[in-house]
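Undergrad: The amino acid sequence is not available; the structure is as follows:
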């Protein structure tokens, strides 16, 4: 889901994924800051942009979230910090995914029609297009890591992604769970490859948590 100066770089994720357009997100959030109402959300809340034919945008200034595919629970991506959720779904509703809240936070919730009227009035659709282009880049690159490639390549990319997460997230995240949620590979396959990487001294894992990566070969 998918954000340029950059909160991605704080966690090192810009080395794997394109930097999110922070300047454009800031401009959109500032323009929308007087619309809608502020709501509180709790851990594990699921947020759907389209609800019973009503459409809403969600402006978060902080928090941690995962984008989840609705039909099977596959984790599409993780994001932390400032985000705007709902533009694409409200423009072309299909209910394909939702946002899961990972820590308590607040958001400004705005009817999509009011937001879109403001984008037109203040000529902000260029900023919107930059944001949507970033989402497209994110998911295209994710597919390069996961579609039509061997299981090892999937696991390697997710180990690199996990290793670049902030320390507090890595400390609480089981490495095999992180990989399985984002690839849906069989757990036996994941554990077998992680075991061989540990024995080969390529990675360090303790109590299921990734401590560090020494070197990951591109091929298994």
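TA: Arrived safely, thanks for sending. Fair warning: this is a prediction, and the values are worked out from it, not measured in the lab.

Undergrad: CA only for contacts and neighbour counts going forward, please
TA: Fine.

Undergrad: Please, where are all the strands along this protein?
TA: 37-41, 46-47, 50-51, 54-60, 64-69, 75-80, 83-85, 97-101, 105-111, 203-206, 209-213 (DSSP state E).

Undergrad: Dump those to TSV, plus mean neighbour count.
TA: Formatted as TSV, these follow (neighbours: other Cα atoms under 10 Å):
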stretch	mean neighbour count
strand 37-41	13
strand 46-47	17
strand 50-51	14
strand 54-60	21
strand 64-69	20
strand 75-80	20
strand 83-85	22
strand 97-101	22
strand 105-111	19
strand 203-206	16
strand 209-213	17
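
Undergrad: what about these, which gets the closest to residue 23?
TA: strand 83-85 (11.6 Å; Cα to Cα).

Undergrad: The residue nearest to residue 180 when sequence neighbours are not counted - how many residues pack around it?
TA: Spatial nearest neighbour of residue 180, excluding adjacent residues (Cα to Cα, 6 or more residues apart in numbering): residue 187 at 6.7 Å. As a burial measure, residue 187 scores 12 neighbours (other Cα atoms under 10 Å).

Undergrad: take the one below as the second:
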């Protein structure tokens, strides 16, 4: 039987990741970051890892500001790139967030000293599984299919976030498609009663056609 897309846990931290956060949180110093804060993962010796216990944030690709995923704390970022010299992404807070910032070497040292490599390996495995679904959402033959997937992903977001961001803006940040192209398809989907949009926000998605 074909599994539904997107998976319901796509924006959630893995259970192993949550356990890892619980184990290392007492060792860290946290700071409150306001909405709209931008934190780079960085390169080489300046590479950073982040532990987010409260709040919601998005991860973006540094080269073109493509939004990869949005998540809520508790969450980890930058822990899946140990042994690499670059992590060309950054996080941007959607709401105020409570975050601990670690130099990547410091994060590795904590993992090593407290024998947490197994938990980290399990978390990385889950991260790779979710990256597969993310790349699947980008590899689409038509603009409509890309928008269709993003509508389903937006419905999978927490309601408070979904109702705070214009659906067109969400799709544009996730696909880098033109505003006019997105609006044309959204308008036709609304006319066909496939989606319900109020004040630019996505309220509900009915059964979307497979093809446009």
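TA: Yes, it's here. A quick note: this is a predicted structure, and the numbers were derived from the prediction, not measured.

Undergrad: Could you get me the TM-score between them?
TA: Superposed pair, TM-score by TM-score structural alignment, normalised by the length of the second structure: 0.87. Supporting alignment: 208 aligned residues with a Cα RMSD of 2.3 Å.

Undergrad: Using CSV, lay out the strands of the first structure together with distance to residue 158 of the first structure.
TA: Putting these into CSV (distance: least, Cα to Cα, whole Å) gives the following:
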stretch, distance to residue 158 of the first structure
strand 37-41, 28
strand 46-47, 24
strand 50-51, 30
strand 54-60, 26
strand 64-69, 15
strand 75-80, 11
strand 83-85, 22
strand 97-101, 19
strand 105-111, 26
strand 203-206, 13
strand 209-213, 11
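
Undergrad: Ok, which of those strands comes nearest residue 144 of the first structure?
TA: strand 75-80 (13.0 Å).

Undergrad: That closest one against the second structure, how far on average?
TA: On superposition with the second structure, the mean distance recorded for strand 75-80 of the first structure (mean Cα distance after the TM-score superposition for the first structure) is 0.7 Å.

Undergrad: One more: stretch 130-145 of the first structure?
TA: Mean deviation of stretch 130-145 of the first structure relative to the second structure after superposition (mean Cα distance after the TM-score superposition for the first structure): 1.6 Å.

Undergrad: any idea how far the aligned partner of residue 188 of the second structure in the first structure is from residue 153 of the first structure?
TA: The alignment partner of residue 188 of the second structure in the first structure, by TM-score structural alignment, is residue 196. As defined by Cα to Cα, to the nearest Å, residue 196 of the first structure lies at a distance of 14 Å from residue 153 of the first structure.

Undergrad: of the two, who's got more company?
TA: residue 153 (19 against 13).

Undergrad: Trace the more buried one over to the second structure, please.
TA: So residue 153 of the first structure corresponds to residue 145, using TM-score structural alignment.

Undergrad: The closest residue to that match other than its chain neighbours: neighbour count?
TA: When the adjacent residues along the chain are set aside, residue 145 of the second structure lies closest to residue 211, with 7.2 Å between them (Cα to Cα, 6+ apart). Residue 211 of the second structure has 8 neighbours, counted by other Cα under 10 Å.

Undergrad: wait, residue 211 of the second structure sits on residue 144?
TA: Yes. The pair residue 211 of the second structure and residue 144 qualifies as a contact (Cα atoms under 8 Å) at a distance of 7.4 Å.

Undergrad: Show me what the residue nearest to residue 180 of the first structure aligns to in the second structure.
TA: Checking TM-score structural alignment: residue 187 of the first structure goes with residue 179.

Undergrad: Enumerate every residue touching residue 107 of the second structure.
TA: 49, 79 (Cα atoms under 8 Å, 6 or more residues apart in numbering).
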